[in-house]
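Student: Return a 3D structure for these sequence lines:
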Amino acid sequence: MLIYLMALDTEEERIKFVRLYEEYRNRMHYTASILLKSEIEAEDIVHDTFLTLIDYLDRIDEKDSVGTWNYIVTILKNKCYNFLKRNKRIELTEDEEVFEQPVEMYNLLENQLIKEEAEEFLNTLIKGLKYPYREVIYLQYHNKLNSRQIAELLRTSPANVRKISSRAREQLKKGMQKKGYTCEYGF
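Tutor: The predicted model follows:
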């Protein structure tokens, strides 16, 4: 990390870089490992990507985590492609199908990582809900109970459970949208 920090001019850049490094290095390494099928080569590519990010640090908006990840993973994937081409692991031909298959695989991987991040954030939002919202959502989605069963447990009416569930889902939806996620989680 010291090598990276020495290349930065201001303390503000160093702080920003440290935050990016700590937040994204594991995801970058995981992505590169999948693409390259080698832990050692993945480490080299992640290192090279961080060196590149130093030059473009001013283009990264930390408040937009999805946009930041997309920017970083684009640089990372390009470096992986170039590495594979240099080492002739990908046979480039005029047939676009050869090149499209890896792109589709990488897009699926990226979508999976974004989905996992969104689910983790959703869990955080659920934990932050107040009583009885958290309990109703938990019983409804985790335990797969219907309104009548939840009403019996919470000693209220099924209509009240549906209203609580609706309000809780609305809170979760707003929280997800505020963070920039689309709501594909059944609410």
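Student: Please make it C-alpha for all contacts and neighbour counts, starting now.
Tutor: OK.
Student: does Ile90 count as helix, strand or coil?
Tutor: Remark: Ile90 carries the secondary structure label coil [criterion: DSSP: H, G, I helix; E, B strand; the rest coil].
Student: Distance check, it against Leu84.
Tutor: Using C-alpha to C-alpha, to the nearest Å, Ile90 is found at 6 Å from Leu84.
Student: next one: Asp61
Tutor: On the measure of C-alpha to C-alpha, Asp61 and Leu84 end up 30 Å apart.
Student: What residues does Tyr133 make contact with?
Tutor: Taking C-alpha atoms under 8 Å, 6 or more residues apart in numbering as the contact definition, Tyr133 lies against 164-165, 167-168.
Student: and for comparison, fold this next one:
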Amino acid sequence: MLAFYMMLIDDEQNKSKFEQLYYEYRDRMMYVALSVLHNNEDAEDAVHNAFIGIAKNMDSIGEVDSVQTLSYVLKATKNTAINMLGKNKRYEAVDIENFDVVSDDDFFASLDVKERYDEVVNAIVNLDEKYKDVLFYHYVSDMPVSKVAELLGRKVSTVKQQLVRGKKLLIESLGANENDE
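Tutor: The predicted structure follows:
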């Protein structure tokens, strides 16, 4: 797959930088995509699409091991995965052979949990940028506060405060969505 991405890049220096970036960040990118999409195949597609976008914009990438590059790569992956989530809205298929094992209550409960999770992720996406990134990285990508602060170039205390305020806005947003129905 790396050879495919390399064809999109003209400059030899950028090819070398992209190869470093590919091996350094692909696992983290997969983790971010999987945390949004909950499906290996879709997550692989999201990472692939993110790499295509990154390869086309290699001139905007500085040092491979910088926090800015990490932030750029993870945001590109997250945004690609969220866009796919909105387009696909897939639910896990029920295994027909074991259909009688899954009770109706369990089946509808699992659909409700998946639907509620998607609703929360969509609500996070609609928040102001400073809260959206903090909530997404901390809760959806399961990053510790210190890592989120480093990634976003903010103080730990700032990230903690944005988490508190973001959660409050998220609860209000989800409450407003329930009242609309």
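Student: In a markdown table, list the contacts of Tyr133 of the first structure along with neighbour count.
Tutor: Rendered in a markdown table, the data for those read as follows (neighbours: other C-alpha atoms under 10 Å):
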| residue | neighbour count |
| --- | --- |
| Ile164 | 19 |
| Ser165 | 22 |
| Arg167 | 13 |
| Ala168 | 22 |
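Student: Now distance to Glu116 of the first structure and secondary structure too, for the residues you listed, in a markdown table please.
Tutor: Putting the contacts of Tyr133 of the first structure into a markdown table (distance: C-alpha to C-alpha, whole Å; DSSP: H, G, I helix; E, B strand; the rest coil) gives the following:
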| residue | distance to Glu116 of the first structure | secondary structure |
| --- | --- | --- |
| Ile164 | 26 | helix |
| Ser165 | 23 | helix |
| Arg167 | 24 | helix |
| Ala168 | 21 | helix |
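Student: now the helices: where do they sit in the first structure?
Tutor: Listed in chain order, the helices of the first structure (DSSP state H) span 2-6, 11-36, 39-55, 65-86, 96-128, 133-137, 147-154, 158-179.
Student: Of the ones you listed, which stretch is the most buried?
Tutor: Greatest average neighbour count among these goes to helix 133-137 (a mean of 21), per mean count of other C-alpha atoms under 10 Å.
Student: what's the burial count for Ser110 of the second structure?
Tutor: When neighbours are defined as other C-alpha atoms under 10 Å, Ser110 of the second structure has 14 of them.
Student: related to what we said a few turns ago, just name the closest of the contacts of Tyr133 of the first structure to Lys127 of the first structure, please.
Tutor: Ala168 (11.5 Å; C-alpha to C-alpha).
Student: pretty sure the closest one contacts Arg134?
Tutor: Yes. Counting by C-alpha atoms under 8 Å, Arg134 is a contact partner of Ala168 of the first structure at 7.5 Å.
Student: quick one: Ile75 of the first structure and Ala168 of the first structure, what's the gap?
Tutor: In this structure, Ile75 of the first structure and Ala168 of the first structure are 38 Å apart, going by C-alpha to C-alpha.
Student: do the same with Asn70 of the first structure
Tutor: Asn70 of the first structure sits 30 Å away from Ala168 of the first structure when distances are taken as C-alpha to C-alpha.
Student: what's near enough to touch the residue most central in space within the second structure?
Tutor: With distances taken as C-alpha atoms, centre = their mean, Lys78 lies nearest the centre of the second structure, 3.1 Å away. Counting by C-alpha under 8 Å, 6+ apart, Lys78 of the second structure makes contact with 32-33, 36.
Student: How about Phe51 of the second structure?
Tutor: Applying C-alpha under 8 Å, 6+ apart, we find Phe51 of the second structure in contact with 5, 22.
Student: element containing the closest residue to Val156 of the second structure other than its chain neighbours?
Tutor: Counting by C-alpha to C-alpha, 6 or more residues apart in numbering, the nearest residue to Val156 of the second structure once its immediate chain neighbours are dropped is Ala149, at 5.3 Å. For Ala149 of the second structure, the host element (DSSP states H and E) is helix 145-152.
Student: hmm, who's touching that helix?
Tutor: Under the criterion C-alpha under 8 Å, 6+ apart, residues 67-68, 70-71, 134, 137-138, 155-156, 158-160 lie in contact with helix 145-152 of the second structure.
Student: report the angle between the axes of that helix and helix 67-88?
Tutor: Counting by axes from the mean of the first three to the mean of the last three C-alpha atoms, to 10 degrees, helix 145-152 of the second structure lies at 100 degrees to helix 67-88.
Student: Just confirm Met176 of the first structure contacts Leu122, I think it does.
Tutor: Yes. Here Met176 of the first structure lies in contact with Leu122, judged by C-alpha under 8 Å, at a distance of 7.0 Å.
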